[in-house]
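Enquirer: Next come a sequence and a model predicted from it.
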Amino acid sequence: MEPLLVIAVLAVCVVLLFDYTNGFHDAANVVATVIASRAMTPARAVVLVATFEFLGPLLAGTAVANTIGGFVDLGELPAELSLGVLLCGLLGAIGWNLLTWWWGIPSSSSHALVGGLIGAVVAAVGAGHVVWGFEAWLAGGSPSGVSKVLLALVLSPLLGFAVGYLIHRLLSFLLRAARPAFNRRLRAAQYFTTAGLAFSHGANDAQKSMGILTLVLLLGGFIPAFEVPFWVVLACATAMTLGILSGGWRIVRTLGFAVYKVRPLHALDSQLTSAAVILSASIAGAPVSTSHVVASSIMGIGASEHPRRVRWGKAGEIAATWAITIPASAAAGALLLLLLRPLFE
């Protein structure tokens, strides 16, 4: 078997492995509030989420995939080396996902992917082959490349906090006269809001892997242009769904209990907020972090009700992890590339 084909097959397998780790890492972000509020058992929640996660990438288009596939420029490199760069970046992201899962911290798989790829590209050929997009943006153009990715990843938790704060205030006002028995209806409504959140997560996160997998095919010369094949959509949807069925229960405890005590109304508000923010970003082609949006929505909901009861110390730990994810995964991607580069030349 030719070396190029071997590296390409290995890269495809690693992309799907990343998609799998993304699934079980982020599954906890999707099911945390519905489990914490006792609206569903963990098994029922995971089955519901897995179903709509699978449908998300199949029905939501490829706008996010196009964004992710366009922030590195590896067209001038030999095919083997360009695929090796993608491979090392993905392995760095997978390593960070596993580490933060073990710690039970809801870090961002999106940040890890971006950081790992940037680190590997810079280590291989320098920063000039990363499409930063900042100059064009500052000159009055639209964000593109890394600038678009980072803008989405920075703004999404702010929107999650603000929208969560406002939605909880509104629904608390509308339900101010409701009796405790109304919680049964709130729990029942979470079947719909959880399905919406799962669909939006699948529509956004699986597309990141779709974009990288399509880039692998393009750089390897297996397709003539950057167009996401249907089998890529199906493979990434399947890998993420299998990851979700594996679950990530360590993170459920952090989001469901350690930031703010989540009750049925809080869970419903968080799911509405997160689904709206993530689905809007998917339509705009902006990759966002589900963990950031869900965690920040819970903080916003807690702040709107009892700010002193929000465990800001735990929130600070989560924020610190967010801040170091890109540098840490970039370092991992760069180190792997430096160690493995002789295999790709």
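Expert: Now that the structure is in, tell me what you want to look at. Residues are numbered from 1 along each chain as shown.
Enquirer: From here on, just use CA atoms for contacts and neighbour counts.
Expert: Noted.
Enquirer: burial count for the spatially closest residue to residue 25 that is not a sequence neighbour?
Expert: Once flanking residues are discounted, residue 25 sits nearest to residue 248: 5.5 Å by C-alpha to C-alpha, 6 or more residues apart in numbering. The tally of other residues near residue 248 (other C-alpha atoms under 10 Å) stands at 24.
Enquirer: For residue 248, which residues are in contact?
Expert: 24, 25, 26, 27, 28, 101 (C-alpha atoms under 8 Å, 6 or more residues apart in numbering).
Enquirer: Put this next to the previous one:
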Amino acid sequence: MLGLWVVIALALVFNYTNGFHDAANAVATAVSTRALPLRWALAMGAAMNLIGALLSTGVAVTVADGVIAPPNGGTGLAVVLAAVVGAIVWNIATWYFGLPSSSSHALIGGLVGAAIASASQVHWAGVVDKVIIPMVVSPLVGLVLGYLVMTGVLWAFRRGNAHRVRRGFRHAQIVSAAALALGHGLQDAQKSMGVIVLALAVTGVYHGSGVPLWVVLSCAGAMAAGSYSGGLRVMRTLGRRVFPMTPPHGFAAELSGAAVLYVTAFAWAAPISTTHVITTAIMGVGATRRPSAVRWGIAGDIVTGWVLTLPAAAVVAAVVYWPASLVLG
């Protein structure tokens, strides 16, 4: 039973690290364009993360049932423990270097790596359908949608007074940033919910098909706390180094990112990355000025982090599984 509580605690720690890592993604544009002061932006992001986490559990069910099938008992608990540790290690490493990688894919990579190390079943069809395909498609959609929305904004306000337009979009960006933070809570808080449900299931403590309310509330609270603590290193990368944004740019990027998050959560129940979507949306928005306005070298570094996330977290989880299995198996 102690092992179960350790896994639950680590899952909440992961959610906290997810919050301070990915909170930057949700509010970076609003801060960089001065639509909101830093602490106000983080407080708003934390509140919207909390609300978003309470709206749906579809992604949580996908994580709990659609990725791996560990055995019951101590071995299964060791798999879940190793997966969470792998994700936390990768989250902290990428946060330290200011690299906006995906917490979602770190967790999925950890689950798959630990499952392979333990010879547990991996639902490869589910990994491809719910992880790999969305991982590729959602950033592309974010890129194209960001470009199209910004093009529409430029056309609609082409005769407007530049000062008034910027001031108006600075206010509008508060709404779009809140929408993006809501989508982040809707997506990312559910990953840890799924892990906790998986741990409860393999230990025989829970046999239901949904997510217990206490799991929802604890994960939502952990993410909100992490979000408020912020992630300035990642925020500088997204808010300033990819593309120098104005309020209309920030509004278009946030609106595009939020739309992708909502559709994938409610219609697909796929655990996609807020980081991937908002970063490519920023690139798409920036490309409307001119392609050279986007610092593609920085974007290349970010993409490298994306590519490394799944295998790196998987390797860490596989290494952690062996000592964990000795203790819990």
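Expert: Thanks, I have the structure now. On a predicted model such as this, the values are computed, not experimentally measured, just so you know.
Enquirer: what's the TM-score here?
Expert: Overlay of the two chains. TM-score (TM-score structural alignment, normalised by the length of structure 2): 0.97; 327 aligned residues with a C-alpha RMSD of 1.1 Å.
Enquirer: follow-up on the earlier one: state the distance from the equivalent of the residue nearest to residue 25 of structure 1 over in structure 2 to residue 54 of structure 2.
Expert: Using TM-score structural alignment, the partner of residue 248 of structure 1 in structure 2 is residue 231. Using C-alpha to C-alpha, to the nearest Å, residue 231 of structure 2 is found at 23 Å from residue 54 of structure 2.
Enquirer: now residue 214 of structure 2
Expert: For residue 214 of structure 2 relative to residue 54 of structure 2 (C-alpha to C-alpha), the value is 11 Å.
Enquirer: and those two? which has more neighbours close in?
Expert: Shown here are residue 214 of structure 2 and residue 54; by other C-alpha under 10 Å, residue 54 has more neighbours (17 against 10).
Enquirer: so what's the residue nearest to the more buried one when sequence neighbours are not counted up against?
Expert: The shortest distance from residue 54 of structure 2 to any non-neighbouring residue, by C-alpha to C-alpha, 6+ apart, is to residue 216 (6.8 Å). The neighbours of residue 216 of structure 2, taking C-alpha under 8 Å, 6+ apart as the test, are 53, 54, 190, 193.
Enquirer: Show me what the last one aligns to in structure 1.
Expert: Alignment note (TM-score structural alignment): residue 193 of structure 2 maps to residue 210 of structure 1.
Enquirer: Same question for residue 276 of structure 2.
Expert: That one, residue 276 of structure 2, aligns with residue 292 by TM-score structural alignment.
Enquirer: That match: which element?
Expert: If you go by DSSP states H and E, residue 292 of structure 1 is part of helix 290-305.
Enquirer: now the helices for structure 1?
Expert: In structure 1, the helices defined using DSSP state H lie at 3-36, 42-59, 63-68, 79-103, 109-125, 134-138, 145-174, 183-219, 230-246, 249-253, 264-283, 290-305, 312-340.
Enquirer: List the buried residues of the first one.
Expert: Right, the one you point to is helix 3-36 of structure 1. 4, 7-8, 11-12, 14-36 (16 or more other C-alpha atoms under 10 Å).
Enquirer: before we move on, back to that, tell me which of the contacts of residue 248 of structure 1 you also see in structure 2.
Expert: Among these, the ones still in contact in structure 2 (both residues aligned by TM-score structural alignment, their matches' C-alpha atoms under 8 Å) are 24, 25, 26, 27, 28, 101.
Enquirer: Next, format the residues you listed as JSON lines and append distance to residue 259 of structure 1.
Expert: JSON lines is the format used below for those (distance: C-alpha to C-alpha, whole Å):
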{"residue": "24", "distance to residue 259 of structure 1": "20"}
{"residue": "25", "distance to residue 259 of structure 1": "18"}
{"residue": "26", "distance to residue 259 of structure 1": "17"}
{"residue": "27", "distance to residue 259 of structure 1": "18"}
{"residue": "28", "distance to residue 259 of structure 1": "14"}
{"residue": "101", "distance to residue 259 of structure 1": "17"}
